[in-house]
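Undergrad: with the sequence up front, the predicted model follows.
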Amino acid sequence: MTLLVHSAKCQVVGFIVTTVGWIFSMTCMGLAEWRVWYMENSSTPSLGLACIGMWKVCTYQSNSLQTIACHCYTYSDTYLPLNIRISQHMLLAASLLALLGKVLTVMGLQRVCMAHLQKKNTCNLFLASGFLSIIAGAFIFIAVIWNYHSVMNEEGIRFPPSFHIPFRPDWQEIGSTVPVAVLAAILMLLSGLFTLSYQLPPDRQVYPEVSEV
C-alpha cells in the first residue's frame, strides 16, 4: 500500500496545483482588468478610464477611480470583437476541462489508495487528466496572447452609445488581470506534467524459500 501511494505522489501535487490553477482561471474570467483604456479627451468629462474584460466593461472617474457603471456582456451583443468572443469560449472551456481533469485525477488516486491497481485503467485516468490540464493551460495562454496583441495594436471596440466609451481610447495598456491569467495557465501546464509523470510500481514477485539440507 505504501509503495502504491508513493508512486502517485506527483499526481497528488498535480491535483493541488490544478485546484489552485482552476481557482485563478475562474477569478480572471470574472475580472474586468484585461485591457485598461485611458480617455483624457473623452467628450464625457467624468469619464477617465475603462476596464475591458472578457465578460464585462467598467468605467471609472479619472480623479477618484470611483466606479461609474459596469456593463455585462451577453451572447446577443454584436459589438464584441472576434477576439473577445473566442477568448470567452476558451476560458470557459479551460475551466470545464480543468474541472474534469480534477475528477479524473481523484478517480485515479482512489484506485491507487484502495489498491485497485489496474494498469491500463489507472494510467488512462492520469493520462486523460494530464492532457486535459495541458489543453486548459494552452487555451488560457491563447486568450492572454490575443489580448496582448489587441492592446499592442491599439484595437478599438465599438461599444453602444449608452456606454459613453469611444471606439478607441487615447492610449491603452495591459490590465492587472493578465498576470493572474498567466499564473493560471502556468499552473495548469505544471499540473498536467505532474499528472502525466505517473509510473506504476514494479511488480513484486515472491520467490519460495529454499531450506538448506
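TA: Looks like it came in fine. Treat the numbers as computed from the prediction; the structure is a model and nothing was measured.
Undergrad: could you use CA atoms for every contact and neighbour count after this?
TA: Noted.
Undergrad: strands of the chain, start to end?
TA: 35-38, 49-52, 56-60, 67-72, 171-174 (DSSP state E).
Undergrad: tally up the residues packed near Tyr148, please.
TA: By other C-alpha atoms under 10 Å, 18 other residues sit near Tyr148.
Undergrad: ignore the last one, Val57
TA: Neighbours of Val57 (other C-alpha under 10 Å): 23.
Undergrad: and the helices in this protein?
TA: 2-7, 9-30, 82-113, 119-152, 177-196 (DSSP state H).
Undergrad: buried residues in the fourth one?
TA: Going by neighbour count (16 or more other C-alpha atoms under 10 Å), the buried part of helix 119-152 is 122-123, 125-144, 146-148, 150-151.
Undergrad: also this one, for the comparison:
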Amino acid sequence: MEHVWYMDDPSVSPPGLAFVGMWRVCIYHLDANIRTAKFCHRYTYSDDFLPRDIRISQHLLLIATILGFLGRGLTILALRNMFMGIPQRHNTCNLFVVTGLLNIIAGVLVAVAVHYNYQSVRNSQGIAFLPSFRLPFRPDSQETGCTALVASVGAFLMLLSGPFLLSGQCPLGIRVHPVN
C-alpha cells in the first residue's frame, strides 16, 4: 500500500512525484538537467520520522504474512492427511478449522492496514521526512496507489476462504487410496 504524492510547488521542493509505501519511499524529481532522478530509501526501525499509521500497518502486515504462511502449511498438512487416508479424522478436520480461522484473522489484519492507509490519505496527513529527501511535510495532492486495491482484493479473498473452510464438512468421507 502506498501514498502517491504529487508536488508542484517549486518553492517547497523540486516538482516531482513520490511513492510513500509501507517499506520504502521513492522520489522522482523533475529537474531541468535530468529528466527524472530516482531516489529510494528503505525504512528502518531507527527512522523516527515515520508516522504511527505506517508503523502499525507494517506490524499488521507482518503478522498477517506469518499467519498466512502458517495457514498454508496447515492446509498442506490437512490435505496430506486426507490423501494418505490417515485415520485421525478429528485432527485433520481441526487443521481445516484452524486454517479457516487463520485466514479470517490474516484477512482482517490486511483490511485494517488498508483502512489505515486510506484514512491517512483521506485526512491528508503529512510526514516529516529528513531534509535530505527534499520532500514537503504535506504534498500538494495525494492519492492511494494501486497496491491498496491489490491488498483489498487479497484481504477479501482471505476473508472469503475462511468461512468456506469453517462451514464445510470434513472432506474425509471421500476415500483416496492410501500410498504404501
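TA: On my side now, so go ahead. Fair warning: this is a prediction, and the values are worked out from it, not measured in the lab.
Undergrad: switch the strands of structure 1 over to TSV; also include distance to Ile165 of structure 1.
TA: Putting the strands of structure 1 into TSV (distance: least, C-alpha to C-alpha, whole Å) gives the following:
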stretch	distance to Ile165 of structure 1
strand 35-38	9
strand 49-52	8
strand 56-60	8
strand 67-72	11
strand 171-174	13
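Undergrad: any idea which of the ones you listed is most buried?
TA: Highest mean neighbour count among the strands of structure 1 (mean count of other C-alpha atoms under 10 Å): strand 49-52, with a mean of 24.
Undergrad: residues in contact with stretch 22-42 of structure 1?
TA: For stretch 22-42 of structure 1, the external contacting residues (C-alpha atoms under 8 Å, 6 or more residues apart in numbering) are 47-58, 91, 94-95, 98-99, 140, 147, 151, 166, 169-178, 180-181, 183-185, 188.
Undergrad: in that stretch, which residues are buried?
TA: 22, 24-26, 28-29, 31-40, 42.
Undergrad: what of stretch 144-157 of structure 2?
TA: Thr144, Gly145, Ala148, Ala151, Ser152, Gly154, Ala155, Phe156.
Undergrad: which residue in structure 1 aligns with the first one?
TA: Spelled out, it's Thr144 of structure 2. Matched by TM-score structural alignment, Thr144 of structure 2 corresponds to Ile174 in structure 1.
Undergrad: spatially nearest residue to its match (excluding sequence neighbours)?
TA: Closest residue in space to Ile174 of structure 1, ignoring its immediate chain neighbours: Arg35 at 5.1 Å, by C-alpha to C-alpha, 6 or more residues apart in numbering.
Undergrad: quick one: what's aligned to that neighbour in structure 2?
TA: That one, Arg35 of structure 1, aligns with His3 by TM-score structural alignment.
Undergrad: Val57 of structure 1 now?
TA: Match for Val57 of structure 1 (TM-score structural alignment): Val25.
Undergrad: show me what contacts that match?
TA: By C-alpha under 8 Å, 6+ apart, the neighbours of Val25 of structure 2 are Ala18, Phe19, Cys40, His41, Arg42, Tyr43.
Undergrad: is it true that the first one touches Arg24?
TA: Going back to what we said before, that points to Ala18 of structure 2. No. Counting by C-alpha atoms under 8 Å, Ala18 of structure 2 stays clear of Arg24, with 10.5 Å between them.
Undergrad: measure the residue nearest in space to the middle of structure 2 to Met158 of structure 2 for me?
TA: With distances taken as C-alpha atoms, centre = their mean, Leu61 lies nearest the centre of structure 2, 4.9 Å away. Using C-alpha to C-alpha, to the nearest Å, Leu61 of structure 2 is found at 13 Å from Met158 of structure 2.
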